[in-house]
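1. Sequence and predicted structure below; questions after.
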Amino acid sequence: MYTKATQAELAKDFDNAYRLYIKAAELFLHLSGSTSDDTKSKWNSSARRSLERAEKLNAVLNKPSQNTGQSQSGYQLTPVAVDHFSVQEQAHVVRRGATVNGTTYLPWDDQNYNRPRSSHRIIQPALSALQKEMGALWQSIISDDLDSLDPHDTSVLPQHISQNIVTDCSLCASISVCLEHKRRYRSNLAESVLHPNTSQGGGIYDLKVLFNGTWRRVTIDNKLPYHPRLDAPLCLTCECDTPGKRPRRVVWPSLLEKGYMKLMGGYDFPGSNSSIDLHALIGWIPDHVNTRSSKREETWSRIYDGFHSGRCMVTLGTGVGPDIYWDGLKLLPSHCYAVIGVQEVDGIRTLTVLDSWVHSSDLRVLEMPWSDVLNTFDGLYLSWDPAMWHKMLIYHGKWKVENGQTSASRQIRVKVHNPNIRSNDQEIWVLLTRHVVDTRKSSEFIALNVQIEDDFAGRSVSCNTSGISNKGPYTNSPHFLTRLSIPPLQSSGTLSISALYDGSSSDVGFSLTVYAGVEIEVEWVNQNVLSAPFTETVSGSLTSKNSGGNSTHPTFMINPQYHLRIFPSAKNGAEKTKVVLTMKAIKDIPVQVMVVWSNAQRVFEPSEKEIVATSGRHSYGFARLVEKLSPGDYNVILSAFEPHHTGEYSLIIDSSLRFSISPIPQEGAGMFNKMIRGAWGVSNAMGAPSFHRYFDNPVYELGLKSQASVKVRLQLVQHSSNVAVNVTIYSASDSPSTDRHVATSGAYDDARSGVVTPQTNLSKGRWWIVPSTYNPGVQATFQLIVYSTAPIEVQPRPRKTTCESQRQSG
């Protein structure tokens, strides 16, 4: 392939040469990843040579002229379509993730690492402010403190880990739970992170960490920060108690801490949680569970079964509040605690909780009831063994944030086949990991939106989820986990995964990992598919005037609505088309897309029969709907979860058939309007005309100085299905009669959107508006919205006496 590329270049077939050089680089990288270590460097070198030649061609031929901005050579290379799943692109993303906090960390299997380095110098991690204040000095470990990394040494227990002055309680808890796992299951999780590096001389160690898409190498020496006078380490310590002997100092946990602190930018560690740390150290799957979740029984079962099968390790995190107590004991805020025991005896559930900060042995270990754990701590940090999954797909990608924007999304699709369609326990986990180049940045957020598209029905299907929601909210953690249950009787489908980013960076890498069980087949869908032939983007803003909240609010009717018309195919007029509607908003707004049947008029309260499809429950910053639609007219309704949620949005429509999309005006658009709030109480809630005191209900006088077209809407401020209402317009009169109305909303109704009169032409003069409930004695607040084509005046009519009202109603 490389030879063909050079031949094409010599023949001045530059387009073909450029394409062949890139293809050759992809093939060489593929060979590098599938051959032994002896030939890996050879193929990597060939790949670099191919890419360099392609880049040189691109630079020379596409170099712009300073005068014209056009190519100086007069030749413009045809861009090569990017295959984001190619070995080259995947490797490119991983290479970009090598630099963290300004330091490069090569992949673990990089052959260039072990070349001779005569001037090699180990860079120490930055000390924290407190370590500097105490005058910390770097001191080599003395021989008496050196211990072997014997995986069979079970004398080191979780209780031997002490945090000291570094703010890395999450790492201490991580090491502790690994030691407990070793005690129970004879594993070697924490110790396996640290490796002596004999090629760089004595006293050098490498940490093997999973970071930014691959296992990487962090190199340290055997020096630790010590107090200048007390000969005491100013870092994590581990001392083993041996009966009849002095405590034995074990240093590998201190070295592990040093290496991890180096990766994280220094001992001034800003804090983390153990599921993040354990993912980096041993590659276990991070799973954050909010203790306020309603699924307490399910959470206990997952933790109990996972802990006792050796597949799950657990830590706990307190909130930021200063006053956190349990059983009279004050707990530290924003602190991580290790769980070293999970018990259930005679229905009593308890966790054994270890605090690595407390040095008093009688207070380090707490036996806490499960209910107290949920009420005391803010978060459960679970780490799951990836070996529990039989299939795993990994994709490395990039978010590109456009100029002037702060967010980006990427769509990745996975084909799913489930032969055992009657099983209810088929789960798929999807883990999104943001690549971190600056560990001090906390303003970058990610989220996942995952749907399964039914291949036969041509629509997106909501998946049962547990743990973290599959639709937000955003998190500034580098990890976001979604757990999906495949719907029963769903034999095949396509996972549509939207990886979402919001932050200040313009180019951000990420890794997406899909885990599946033995009975489910998964594979990436070819991403180089043709886009929909018809697409359009409309933009708008949710404001205080058009953000009506979800469908439980009476103001749902004011949400933005669009008239979508699908035109029939020239070949088959009844052919359905696949339509994808994607709504994007700022990350703090939960949004939803709904499609309803319509006649191009605004829909006020869609019934279940009118709803064609929705994007599911409201999801933060992103909503997506896939549906096969017949040619015809539809309303697309965009909503936020609450009326006070406001902000800009965009709606992207993709269709295989031609369509048109246009905004539907608000009710009363172009008309004068006035809103009046009132209330029914004991003295003025007189019910329907059949109760004979109808005009003792609130009456509002409408004044018109010229003829106008008027309609009136009545709504309850707090909807109640037990309160049916009506609004009616009468001509102002000293002796009105209930059967002489000019316009009425019709039968009493309890609709959330309220009731409305038809638009009616009224002459110049005075008119009465009467809002009423069907039953007398109702106490409720209401609002009237009066629309008119001419200026109006609306004010409460003075109350009449009871005798006068009776005569008028008579």
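-> Received it, and whenever you're ready, just let me know what you need. Not measured: the values here are computed from a predicted model. Numbering: from 1, shown residues only.
2. can we go C-alpha only for contacts and neighbour counts from here?
-> Will do.
3. Please enumerate the strands of the stretch 251-400 of the chain.
-> 285-290, 312-317, 324-326, 329-331, 336-345, 348-354, 365-369, 379-384, 391-400 (DSSP state E, counting those that start in this stretch).
4. a markdown table for those strands, including distance to Ser423 and mean neighbour count?
-> Output for the strands of the stretch 251-400 of the chain, formatted as a markdown table (distance: least, Cα to Cα, whole Å; neighbours: other Cα atoms under 10 Å):
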| stretch | distance to Ser423 | mean neighbour count |
| --- | --- | --- |
| strand 285-290 | 24 | 22 |
| strand 312-317 | 24 | 25 |
| strand 324-326 | 42 | 14 |
| strand 329-331 | 44 | 12 |
| strand 336-345 | 28 | 22 |
| strand 348-354 | 30 | 18 |
| strand 365-369 | 34 | 16 |
| strand 379-384 | 23 | 24 |
| strand 391-400 | 18 | 19 |
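5. Below is an additional structure, to be compared with the one above:
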Amino acid sequence: MADPTSLEADADDFIKRAQHFENAKDFDLAVFYYAEAVQAWLNARNAGSTNPDILTLARSYTKRAEELVEKRDAAGSAVKVPQQNVEVERAKCLLNEALEADEQDNTVDALNLYSQAIEVLLKVRNETNDREFREKVERLARQALERAEALKSAVKSPPLSKASCTRTSSHRSRSGEGGNYTRNELRVLRKTSTINGREYLPFLDVIDSHERFAFAQPFMDQHGLIALSSKQRSSFVKWVRPSDFLNNPTMIITVSCFPIRQTCVTDCSFVASMAVAAQYERRFKKRLITNIIYPQKKNGEPVYNPCGKYMVKLHLNGVPRKIIIDDRLPMGYHDELLCSFSTNKNELWVSLLEKAYMKVMGGYDFPGSNSNIDLHALTGWIPERISIKSSGTNEFDADREFRRLEKRFHRGHCLVTVATGLLTPEVEQRSGLVPTHAYALLDMRQVDQTRLLLLKNPWSRTRWKGNFSDLDTEHWTPEMQRKLDYDLNSARYVDNGVFWIDYKSLLYFFDVFYINWNPELFPYTTCVHSEWSASEGPRKDVYSFANNPQYTLEVQAKSQAPVWVLLTRHITNKNDFAHNNEFIGLVVYKDIQSRKVYHPNDPVPLKDSVRINSPHCLIQLVQEPGNVTYTLVVSQYEKNVTIQYTLRAYSTAPMRFSPIIDPYTVTKTMNGEWKGETAAGCQNYANFHNNPTFELVWPNNEADNQVLVEVRGPRDFAIGFTWDVVSLTNSSPLNTARSLSTGNYRRGYTMLEVAGLSGGRYKVTVATFEPLQEGPFILSVKSTRPLTLSRLQ
């Protein structure tokens, strides 16, 4: 739960800041901080504060903010930073990194950085006519020179030139070694590091925390400028850096959802994701936004970099990855940014975070996404999709979901967005809602019998027009306004895209909840990164799971424990992301008797997910006390391409997770055919012995041979086979059965796996259930030891 005392302290701090900016005639920031203080007081009240003055304070400063809104136009527009000031700030950045290298006894790097800083400062000194400013610059240059001269005496060889510096000015290519990854996992992670033709390596704290951000010249991304969307191109004038249009560029003024505004980039789900993450960080004091943007101060707070280089950590293709960007942003005809931005003047984090994600996604011409995907990329939190509209495979329990989400939301366990589906123009106009659009969920309340949700449109405008909108005088009674700390009159004057909507209306007009769960709810987690080749197994796995990746998950629960399993398919190009033609799913079995699962419905699965064309598929289980072994099967619908994936398990109980690996070292395959008299039918028919028969020979005297025999035939045929001993070389085999069969005849595929067998000769007779069913089949025999396979008839 949020701490009311901490939230009240935030409010007091915001009031001080608001008053400071009001005195400085910066009415934009003053209004912002007054509004943030009011929100902090209301959050404190919701969190259980007993302060009797909270509502009075909130109303008083709301009124003050409204008064300042009228004065904002008189504040004037920002003046860009003089170029000489920009260059001095760049030199300071170089000096800071030089000092850091100096403290770490990295003399070569320190000398190179001091030299670059001196070069920039001397250039500024020679170009300025301001005597006081020139003296300030000379002092800085002299200090840097003195330290550089002192360092030179500590090294025998002269400092490296800029061209031979060991620290490069751009993002270096580096193989992702380290961790406890297997060779196969490293291969998979390397392969999916290349996304849309650019490499995004895993983020390694030890190395990447020392990324270089200071340069003598403004940093330019080696990948070039990001592709613009057609809508951006129609209004585009130029690329600008923050110092070109802001007088005091700042990374983050205060983390808040309210200043975030989407413009012409079609990424509402990502902007909504930034909004709920910012709201969470503000409310629960857990860094979700501020911990993924670099450079940072020593306290972890991201800072504006006058050199123009930034690094963003995003969760992509199974691991956190580093995204390097410069600070160039698209500007339009009317000096407006053609990307999402913060309405707080000088604040940059919204635009730069969006730019990093758009770079990975192939450009600002974003094909669209959903907040499950985007929030997972931002935070790594576990994505769950809940369809509101009931269907044959989904029954939505409105009461249960509201109670569950309200409880979890206020405890800080999850982030939530909602999305509309297709709406007719008439419904769109009447409701005020945008079709196929994501909205951030900022609050959930139940007042008496009325359930309400507070939503934010990423556009920061265009609100709901129905029940509990600012147009509704019937439901907004004075008592309801008091209980929700809502002022109907004030709301009518400002359309910031934030609105209350009743739960019943939301269920009618919206299609889906996107929930991302805090992984810290689960003390135990484990994962594997792997690949499933398109050549392994049939295109459809309706009849056989023999070639599907399978895993064993053993959970030891002393009390009831949730067990969640997330399958994430890696995506490496925009077209795949846009069209999502690959459908994935998970099938879970509990305490099966066999080594692995071969038949999808035998045994009956505990959980069988719908095959979905989303990168994420989540299975949620609740385990009762005791030890349980789950078998997890990765599935695809109509497998067309090789996929790379991450399978991650979460639980509140200890667990062991491992792939199921075939023990077989030898494989023999023969093609056969049922035709004429060899299409003799099953053992119920007198001519069963006329069916195709094969001999299998182990030329050894061992007592523990193991074999897997598989037959694949036409899907219209129910097929099976018998296994009979002809002769044995060991008189004491572990398995003494003389005759075995596949049991029930199955369509398209059947198998028999047997262990503890003696060396010797065995006969396999392959049949269809009904006679006179003619067609081809494939017999495959896998063994732990060398064998021969031949046709008898």
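-> Received it, and whenever you're ready, just let me know what you need. Quick caveat: nothing in here was measured; it's all calculated off a predicted structure.
6. tm score of chain vs chain?
-> The TM-score (TM-score structural alignment, normalised by the length of structure 2) is 0.54; 504 aligned residues with a Cα RMSD of 4.9 Å.
7. re earlier: turn the strands of the stretch 251-400 of structure 1 into TSV, including distance to Tyr501 of structure 1.
-> Shown next, in TSV, are the strands of the stretch 251-400 of structure 1 (distance: least, Cα to Cα, whole Å):
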stretch	distance to Tyr501 of structure 1
strand 285-290	19
strand 312-317	25
strand 324-326	34
strand 329-331	35
strand 336-345	27
strand 348-354	35
strand 365-369	38
strand 379-384	23
strand 391-400	7
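8. quick one, which of those strands is nearest to Ala780 of structure 1?
-> strand 285-290 (37.6 Å; Cα to Cα).
9. Tell me the residues of structure 2 aligned with the closest one.
-> Mapped onto structure 2 using TM-score structural alignment, strand 285-290 of structure 1 covers residues 382-387.
10. Return the distance of the matching stretch from the chain's centre.
-> Between the centre of stretch 382-387 of structure 2 and the centre of its chain there are 12 Å (Cα atoms, centre = their mean, to the nearest Å).
11. tell me the average deviation of that stretch from structure 1 after fitting.
-> Mean deviation of stretch 382-387 of structure 2 relative to structure 1 after superposition (mean Cα distance after the TM-score superposition for structure 1): 1.2 Å.
12. now what about that stretch, what contacts it?
-> Stretch 382-387 of structure 2 is contacted by residues 372-373, 375-376, 394, 396, 511-519, 566, 616, 618 when judged by Cα atoms under 8 Å, 6 or more residues apart in numbering.
13. What span of structure 2 is stretch 161-179 of structure 1 aligned with?
-> Aligning stretch 161-179 of structure 1 against structure 2 (TM-score structural alignment) gives residues 260-278.
14. With stretch 780-792 of structure 1 instead?
-> Stretch 780-792 of structure 1 lines up with nothing in structure 2 when matched by TM-score structural alignment.
15. check which helix or strand covers Val764 of structure 2.
-> strand 760-768 (DSSP states H and E).
16. Can you list the helices and strands that that strand packs against?
-> Secondary-structure packing of strand 760-768 of structure 2 (3 or more Cα pairs under 8 Å, 6 or more residues apart in numbering; DSSP states H and E): strand 693-698, strand 718-728.
17. closest one to Ser229 of structure 2 among the ones you listed?
-> strand 718-728 (54.4 Å).
18. Give me the angle between that closest one and strand 760-768.
-> Between strand 718-728 of structure 2 and strand 760-768, the angle comes out at 160 degrees (axes from the mean of the first three to the mean of the last three Cα atoms, to 10 degrees).
19. Name the residues of strand 718-728 of structure 2 that are buried.
-> Within strand 718-728 of structure 2, the residues that count as buried by 16 or more other Cα atoms under 10 Å are 718-725, 728.
20. Kindly report the same for stretch 493-509 of structure 2.
-> Result for stretch 493-509 of structure 2 [16+ other Cα under 10 Å]: buried residues 496-503, 506, 509.
21. Let me know the secondary structure of His210 of structure 2.
-> Under DSSP: H, G, I helix; E, B strand; the rest coil, the three-state class of His210 of structure 2 is coil.
22. and the closest residue in space to Glu428 of structure 2 that isn't next to it in sequence, how far is that from Phe366 of structure 2?
-> When the adjacent residues along the chain are set aside, Glu428 of structure 2 lies closest to Val434, with 6.2 Å between them (Cα to Cα, 6 or more residues apart in numbering). Per Cα to Cα, to the nearest Å, Val434 of structure 2 is found 18 Å from Phe366 of structure 2.
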